[in-house]
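> Turn this into a model:
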Amino acid sequence: MSECQLNHSVDQLREEVTTSVLQRWKREGRLITMTTAYDAVSARIADPIVDVILVGDSVGNVCLGFDNTPPVSLAMMNHHLEAVARTRPQALLVADMPFLTFHLSPEDTIRNAGGFLQRGADAVKLEGGAKRVEMVRALVGCEIPVMGHLGLTPQSVSLMGGFKVQGRNADDALRLLDDAHHLQDTGCLAVVLEGIPAELAARATETLTIPTIGIGAGPKCSGQVLVFHDVLGLTEGHRAKFVRTYTDGFQLLQEALERWAVDVRSGAFPASQDSYRLPEELRDAVANWLPSRSI
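Sure thing, here's the model as predicted:
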């Protein structure tokens, strides 16, 4: 894509994205883009380009050094959400409800989700199907928009026995379809489908009136989401099959930092153009100054 084409496509996405806009795009067949942001810098990079920004609890394993998402607390999520919200994105801003913030009671769930909206989120996302209907209903009843999440749900990774593709047997596949419709009927604005066979995601998308956002769910969803750091090649180690990287950001940033370190060690940085100067009339006074010997 040429620079002119890229600028044109970015300009087309500058409309403020709302939940009703997503519903319209689903009807029109316009594919939706969604990525994560955990701080103001990543939000400013992503906002002119994508339709939905997710402050994901994936911040735990992507940025905070955890092996998975359950250790991420509500306080951590509030911290990262506030940083992203300060950029006032035009994209729809969605915040993940972390582990144990929507499991105990509708009252706790409403309080925690309402805190996200008070901090600037447009909607919240929570994992699970039929067992979460009571919580989704409570949130929607309080005018809190909810995005669902089915399939490979990272907060349940211990129960699932690891990061494994879901919905590969008949019972699980049909249960996922039922769960997707339960979430729609309860008022979810969209549902993320993660780590499921492409045919199953296609059937869910075909039968739902709300958008589906796929991640490792094939090409027939209403849109796609990938982690910001995965797209830009900022993560190390194993990458899932569905992750496509568009640059080696980790190496590029290391090379830039290395060039700076070389300049410092060689004395090439800072140069005169990188330095502030005294007014000319003060230079002699400073050059001739000696420390006082008295206290």
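
> CA atoms for contacts and neighbours, from now on please.
Will do.

> elements contacting the helix or strand encompassing Arg265?
Per DSSP states H and E: Arg265 is located in helix 249-266. Applying 3 or more CA pairs under 8 Å, 6 or more residues apart in numbering; DSSP states H and E, we find helix 249-266 packed against no helix or strand.

> any idea where the strands of the stretch 51-200 of the chain begin and end?
In the stretch 51-200 of the chain, the segments counted as strands under DSSP state E, counting those that start in this stretch are 52-55, 92-96, 123-125, 146-151, 190-194.

> Dump the ones you listed to CSV, plus distance to Asn78 and mean neighbour count.
Below are the strands of the stretch 51-200 of the chain laid out as CSV (distance: least, CA to CA, whole Å; neighbours: other CA atoms under 10 Å):
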stretch, distance to Asn78, mean neighbour count
strand 52-55, 10, 27
strand 92-96, 9, 26
strand 123-125, 12, 24
strand 146-151, 17, 26
strand 190-194, 21, 27
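
> I'd like the structure of this one too, to check against the first:
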Amino acid sequence: MSTTFTIDTATSRATPTPAPMKRLTIPAIRAAKGGTPLVMLTAYTVRMAQLLDPHCDMLLVGDSLGQVIYGLPSTVPVTLDMMAAHGAAVVRGSYHAVVVIDMPFGSYEASPAQAFESAAMLMKATGAAAVKLEGGTAMAETVAFLSARGIPVMGHVGLTPQAVNQLGGYGARGRTPEEAAKIVADATAIADAGAFSIVIEGVVEPIAIDITRAVACPTIGIGASAQCDGQVLVAEDMLGMFERTARFVKRFDDLSGHISGAVATYADDVRSRAFPGAEQLYPPRP
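The predicted model follows:
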């Protein structure tokens, strides 16, 4: 898979192509610690990347695509090939944001060497600037291994969806002192190992505040705290594409309602033969 080709704006539906601009860098993201909060959303396609890119500091090609795009029950079945295909699309559709791509379950846990092979494949196939992996202290050696070899790593602690079978669900984490202390220790370990940023998901708020104060790299909250150094949501959740969302999601629009209404109007026009009209047809040449 290659990302060397560009979109033909004369024929592609994914137009107009935004004017190229200088893309943000990993050092710029790291330097944002304690400053204006970083904006991050998920993206899985060229067109969504184009729409989100001007407003975001980072675009995450999340393994949440398993559920959002493919209707899978969890992120566990997602493959490297799936991530590579969607990651390449997002890179092609963006010019400004740092593109981070999730490493799917089973592609990095066995050893640092396995993680490097998987991460190198994803970065070569997509052009993404960084990878994200889940886990804390157990993954610190892997984070250090990748970072030392030129692969920027975003960490992910708290509620880790790839471990849903072990966790027993998607409930908030850190409700006991012991679990809270472990999450803080996990974040500190991967920050010390070289992570350039850490996603904190689904934890009771004081944990996110403690981590943000304890680590030198930016923290990105999702169901964590407004005191994190940035925030991330699944774009389709915040746009209102799904009826059911997590507690931590704010619906900023109701795209599902807009789409349903538009399709209902289209269906009525087709059935009444109001569409296509003269404006959509090709008359014979005189």
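
> I'd like to know which of the strands of the stretch 51-200 of structure 1 is closest to Arg111 of structure 1.
Closest to Arg111 of structure 1 of those, according to CA to CA: strand 123-125, at 12.1 Å.

> all helices of the stretch 101-250 of structure 2, in order?
When secondary structure is read from DSSP state H, counting those that start in this stretch, the stretch 101-250 of structure 2 shows helices at 112-126, 140-148, 164-167, 177-192, 205-214, 235-238.

> What lines up with Val136 of structure 1 in structure 2?
Applying TM-score structural alignment, one finds that Val136 of structure 1 aligns to Val143 in structure 2.

> In contact with the spatially most central residue of structure 2, which residues?
With distances taken as CA atoms, centre = their mean, Leu60 lies nearest the centre of structure 2, 2.5 Å away. Counting by CA atoms under 8 Å, 6 or more residues apart in numbering, Leu60 of structure 2 makes contact with Met40, Leu41, Thr42, Ala43, Val99, Val100, Ile101, Asp102.

> mean shift between stretch 252-265 of structure 1 and structure 2?
Mean deviation of stretch 252-265 of structure 1 relative to structure 2 after superposition (mean CA distance after the TM-score superposition for structure 1): 1.1 Å.

> who's in contact with the residue lying closest to Gly148 of structure 1 once chain neighbours are set aside?
Nearest residue to Gly148 of structure 1 in three dimensions, chain neighbours excluded: Val191, at 4.3 Å (CA to CA, 6 or more residues apart in numbering). Shown in contact with Val191 of structure 1 (CA under 8 Å, 6+ apart): Met147, Gly148, His149, Leu150, Ala180, Leu183, Ile210, Pro211, Thr212, Ile213.

> now the equivalent of Val191 of structure 1 over in structure 2: how far from Ala267 of structure 2?
Aligned counterpart of Val191 of structure 1 in structure 2: Ile198 (TM-score structural alignment). Distance of Ile198 of structure 2 to Ala267 of structure 2, given as CA to CA, to the nearest Å: 46 Å.

> His86 of structure 2 too?
Distance of His86 of structure 2 to Ala267 of structure 2, given as CA to CA: 31 Å.

> what's the closest non-adjacent residue to the aligned partner of Met123 of structure 2 in structure 1?
For Met123 of structure 2, the aligned position in structure 1 is Leu117, judged by TM-score structural alignment. In space, and not counting its chain neighbours, Leu117 of structure 1 is closest to Ala123: 6.9 Å by CA to CA, 6+ apart.

> close enough to count as contact, the one you found and Cys142?
No. In this structure Ala123 of structure 1 lies outside contact range of Cys142 using CA atoms under 8 Å: 12.0 Å.

> Overlap in contacts, those two.
In contact with both Ala123 of structure 1 and Cys142: no residue, using CA under 8 Å, 6+ apart.

> Could you check how far stretch 80-98 of structure 2 is from the centre of its chain?
Relative to its parent chain, stretch 80-98 of structure 2 has a centroid offset of 10 Å by CA atoms, centre = their mean, to the nearest Å.

> Can you check which part of structure 1 it sits on?
Going by TM-score structural alignment, stretch 80-98 of structure 2 sits over residues 74-92 in structure 1.

> Would you mind pulling the contact partners of that stretch?
Outside stretch 74-92 of structure 1, the residues within contact range by CA under 8 Å, 6+ apart are 14-19, 37-40, 43-44, 47-48, 50-53, 55-57, 93, 95-98, 101, 112, 116, 119-123.

> do stretch 152-166 of structure 1 as well
Contact with stretch 152-166 of structure 1 is made by 68-70, 99, 127-128, 151, 172-173, 193-197, as judged by CA under 8 Å, 6+ apart.

> Check stretch 240-255 of structure 1 too.
In contact with stretch 240-255 of structure 1 (CA under 8 Å, 6+ apart) are residues Ile215, Gly216, Leu226, Asp230, Val231, Leu232, Gly233, Leu234, Thr235, Glu236.

> likewise stretch 201-221 of structure 2?
The contact list for stretch 201-221 of structure 2 (CA under 8 Å, 6+ apart) reads 29-30, 32-34, 38, 156-160, 171-175, 180, 183-184, 187-188, 191-192, 195-200, 222-225, 227-232, 248.
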